[in-house]
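> Show me how the following folds:
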Amino acid sequence: MTRHDEAEAVRPLTLAWVRRHLNADERIAETEVLHGGITAEMRRLTIAARDGSTRDLVLRTFVDVEHAEDWLNREADALTLLTGTGVPAPALVAVDPAAAHCEYPSLLMTHLTGRPVLDDEGLATRVPVLARQLVAIHAVRPAQRPPEYVTLTTADTVVTPKGADAAAWAAAIDVIRQPAPRYEGRFLHRDFHPGNVLFDVLPPRPAGARIMGVVDWAATSWGPADLDVAHCSTNLALLHGPAWGLRFPEAYEEAGGVLAAAANERLYWRVRDGLACSEEVQQVVQSWRQAGRTDLTMRTVEERLDAYVTALMDAVG
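Below you'll find the predicted structure:
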């Protein structure tokens, strides 16, 4: 077996578990490693039936990851909840959150067509589409709320990029020293950004972009809509430039979304997410480069993060 084959192979216990959730006349015909994720191993499994038909499933595995059981329970609950809501999410096939059957905590779900689009071309068309999708997610009203949102970044853990505007970053850090504003709770994806959105984009017609699916529901939470909007804004700022991070909240409101009424409350959530990204720039850059954005170096992304945080602080005078 080659090293490439070993990377794609499903571990023995997990393989047996997957097979138990297939139809009697089905087998796993092919596996493919999916790149772009940060915390989980992702594999596409091509399932073949005796009559020659095929379908694809996705196997998500957390290897030695803290909180894996909680994340997979959240994802399983979210996928079940979203069935029939109109939000294009995978369907849950099976989940083993505590690794009772698999080598590591795992989840099996249907495969959605489409792909993440991280290129600059066509972005002006995609941003309003992203905003409308996020408004639809926030409109979901679960009978049982997911856990309250968590933010781990503190004023002491922020990593100020080398050469950053020291005054702007100091002011931003002071913002998150304050208590979180009161908010009206919403159903949050909590990791909504272009890398977790699958587009069906025909190259000759980028204006016809439409979303085929939203993936990675492991951090589903209950909290302020501003937090999801802020997270997508930060990612857009780093992928495409600070102006796009500033543009996304406007697109969200144009799509019918409601954000905090007070400017200082909006600032709090946007700054908090921007500063949180400072702690994981290296992981983010590696993920994007694997997905094809080889132009995004650590330095480029750090400079964009600095420019974005500085723009947020400049906006409040």
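> Please make it C-alpha for all contacts and neighbour counts, starting now.
OK.
> how near is the closest residue to Gly185 other than its chain neighbours to Phe187?
In space, and not counting its chain neighbours, Gly185 is closest to Gly223: 4.6 Å by CA to CA, 6 or more residues apart in numbering. From Gly223 across to Phe187, the span is 7 Å (CA to CA, to the nearest Å).
> Tell me how many other residues crowd the residue nearest to Gly185.
Residues near Gly223, counting by other CA atoms under 10 Å, number 24.
> and it, that's in a strand?
Yes - under DSSP: H, G, I helix; E, B strand; the rest coil, Gly223 sits within a strand.
> What segments of the chain are strands?
Counting by DSSP state E, one finds strands in the chain at the ranges 26-34, 41-49, 54-61, 92-96, 106-110, 185-188, 197-200, 210-214, 221-224.
> contact partners of the fourth one?
Surrounding strand 92-96, the residues in contact under the criterion CA atoms under 8 Å, 6 or more residues apart in numbering are 21, 72-73, 76, 79-80, 102, 105-110.
> Out of those, the closest to Arg132 would be?
Using CA to CA, Leu79 comes nearest to Arg132 of the contacts of strand 92-96, at 19.6 Å.
> Report the buried residues of stretch 303-317.
Buried positions in stretch 303-317, judged by neighbour count with 16 or more other CA atoms under 10 Å: Glu303, Arg304, Leu305, Asp306, Ala307, Tyr308, Val309, Thr310, Ala311, Leu312, Met313.
> can you put those residues in CSV and add distance to Gly122?
Shown next, in CSV, are the buried residues of stretch 303-317 (distance: CA to CA, whole Å):
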residue, distance to Gly122
Glu303, 23
Arg304, 20
Leu305, 22
Asp306, 25
Ala307, 23
Tyr308, 21
Val309, 25
Thr310, 26
Ala311, 24
Leu312, 25
Met313, 28
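> I have a second one here; can you model it like the first so I can compare?
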Amino acid sequence: MTNHDEAAAVRPLTLAWVNRHLEAGERVVRTEALHGGITAEMRRLTIGTRDGDTRDLVLRTFVDPFSVEHAEDWLTREAGALTLLTDTGVPAPGLVAADPTAAHCEYPSLLMTHLAGRTVLDDEGVETRVPLLARQLVAIHALRPAVRPRRYVARTTADTVVTPSGADAVAWAGAIEVIREPAPPCAGRFLHRDFQPGNVLFDVAPPSPAAARITGVVDWAQTSWGPADLDVAHCSTNLALLHGPAWGLRFAAAYEEAGGVLAATADERRYWRVRSGLVFSEEVRLVAQPWREAGRTELTTRVVEERLDAYVTALMDAPA
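Predicted structure coming up:
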């Protein structure tokens, strides 16, 4: 076996576990670290087959203490989601094996099929990709599993929000008061819970970004049951920080144009969008770093904070 780089090396116990889940006569011939993830190590494993061909798998491993603490829940949910998504038309990886408690591997791990395509985070072509993202999210929310995933968990509180330096103090104070209120009643939907450009794979044929199509949706570890607005708001905030606040403000309309149904009133819709924006206040550095590693070097922590401030302020200025 050869490594594409040192970081790609698979730990011995994990490699033995992977080998037990390969077909007879197959072996791992190459490994490559995949970059851009926040919570897990990701590796592409090239598998040599008996007939001399190759196929690819992806190994997801949680190694940092916080992720290891939550890995049993996250990987169990992801394994369940990938099983559920088989033959649904939603382009998700296929489950090969999962070891959520590290009973066999050095760290909690999940092995899945590899999907074609790549993440696209550039500003060029965003006007084409946003409607595709919206249609894909509508399709996810249309799923009706026989067994629902666990109820969503709110990711911030009014007392943990971190107001960016130089932000509009009045707007942020108002936003914090918005999320002090109880969550609006809502109809439950099957949620990805981290649906955003970094978890969607595209086939973009150069030199025409207008010909883009979605080839996969990955990272199902946060699958939940809750309001469609949560997923829409989360993707909206990501778009606002990646491409500018205007794109975050447009995504909800694109979702509704694609047939999605959001909360009934403007106040209810604003609640979820504001809550999502404030979640990001606590993790701006964590979010911005993989974007820079993916080539968006201009997205410094300060730039992302400024975009977040502009987006939250725009949400609070919008008519209720």
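> didn't the residue nearest to Gly185 of the first structure look like it was pressed against Leu188?
Yes - counting by CA atoms under 8 Å, Gly223 of the first structure does reach Leu188; the two are 6.5 Å apart.
> still on that earlier bit, quick check: PyMOL command selecting the buried ones in the contacts of strand 92-96 of the first structure.
Selection of buried members from those for PyMOL, criterion 16+ other CA under 10 Å:
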select buried, resi 72+73+76+79+102+105+106+107+108+109+110
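> Show me the two of the contacts of strand 92-96 of the first structure that sit farthest apart.
Thr80 and Cys102 (21.3 Å).
> What does Ile112 of the second structure correspond to in the first structure?
That one is not Ile; residue 112 of the second structure is Met. Correspondence of Met112 of the second structure to the first structure, assessed by TM-score structural alignment: Met109.
> If you could redo that for Ile176 of the second structure, that was the one I meant.
Checking TM-score structural alignment: Ile176 of the second structure goes with Ile173.
> can you count the residues close to that match?
Counted with other CA under 10 Å, Ile173 of the first structure comes out at 21.
> okay, the strands of the first structure in JSON lines with distance to Ala136 of the first structure next?
What follows is these, written out as JSON lines (distance: least, CA to CA, whole Å):
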{"stretch": "strand 26-34", "distance to Ala136 of the first structure": "27"}
{"stretch": "strand 41-49", "distance to Ala136 of the first structure": "26"}
{"stretch": "strand 54-61", "distance to Ala136 of the first structure": "24"}
{"stretch": "strand 92-96", "distance to Ala136 of the first structure": "20"}
{"stretch": "strand 106-110", "distance to Ala136 of the first structure": "21"}
{"stretch": "strand 185-188", "distance to Ala136 of the first structure": "10"}
{"stretch": "strand 197-200", "distance to Ala136 of the first structure": "14"}
{"stretch": "strand 210-214", "distance to Ala136 of the first structure": "11"}
{"stretch": "strand 221-224", "distance to Ala136 of the first structure": "14"}
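> contacting residues for the one residue sitting closest to the centre of the first structure?
Closest to where the C-alpha atoms of the first structure average out (CA atoms, centre = their mean) is Asp191, at 3.6 Å. For Asp191 of the first structure, the contact set (CA under 8 Å, 6+ apart) comprises Asp216, Trp217, Ala219, Thr220, Asp228, His231, Cys232.
> what residue of the second structure matches up with it?
In the second structure, Asp191 of the first structure lands on Asp194 (TM-score structural alignment).
> Distance-wise, check that match relative to Thr49 of the second structure.
34 Å.
> Can you report how many residues neighbour the residue lying closest to Gly198 of the second structure once chain neighbours are set aside?
Distances taken as CA to CA, 6+ apart put Thr119 closest to Gly198 of the second structure, at 5.8 Å, once the chain neighbours are dropped. Residues near Thr119 of the second structure, counting by other CA under 10 Å, number 19.
> thought Thr119 of the second structure was touching Leu201?
Yes - applying CA under 8 Å as the test, Thr119 of the second structure and Leu201 come out as touching, 4.7 Å apart.
> quick one: the helices in the stretch 51-200 of the first structure?
Secondary structure of the stretch 51-200 of the first structure by DSSP state H, counting those that start in this stretch: the helices cover 68-82, 123-138, 166-176.
> want to throw the ones you listed into JSON lines with distance to Pro146 of the first structure?
Listed next are these as JSON lines, based on distance: least, CA to CA, whole Å:
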{"stretch": "helix 68-82", "distance to Pro146 of the first structure": "7"}
{"stretch": "helix 123-138", "distance to Pro146 of the first structure": "13"}
{"stretch": "helix 166-176", "distance to Pro146 of the first structure": "24"}
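> Nearest to Ala260 of the first structure, out of those helices?
Taking these one by one with CA to CA, helix 123-138 is closest: 13.9 Å.
> and for the closest one, what span of the second structure is it aligned with?
Using TM-score structural alignment, helix 123-138 of the first structure corresponds to residues 126-141 of the second structure.
> Nice, that's everything, thank you.
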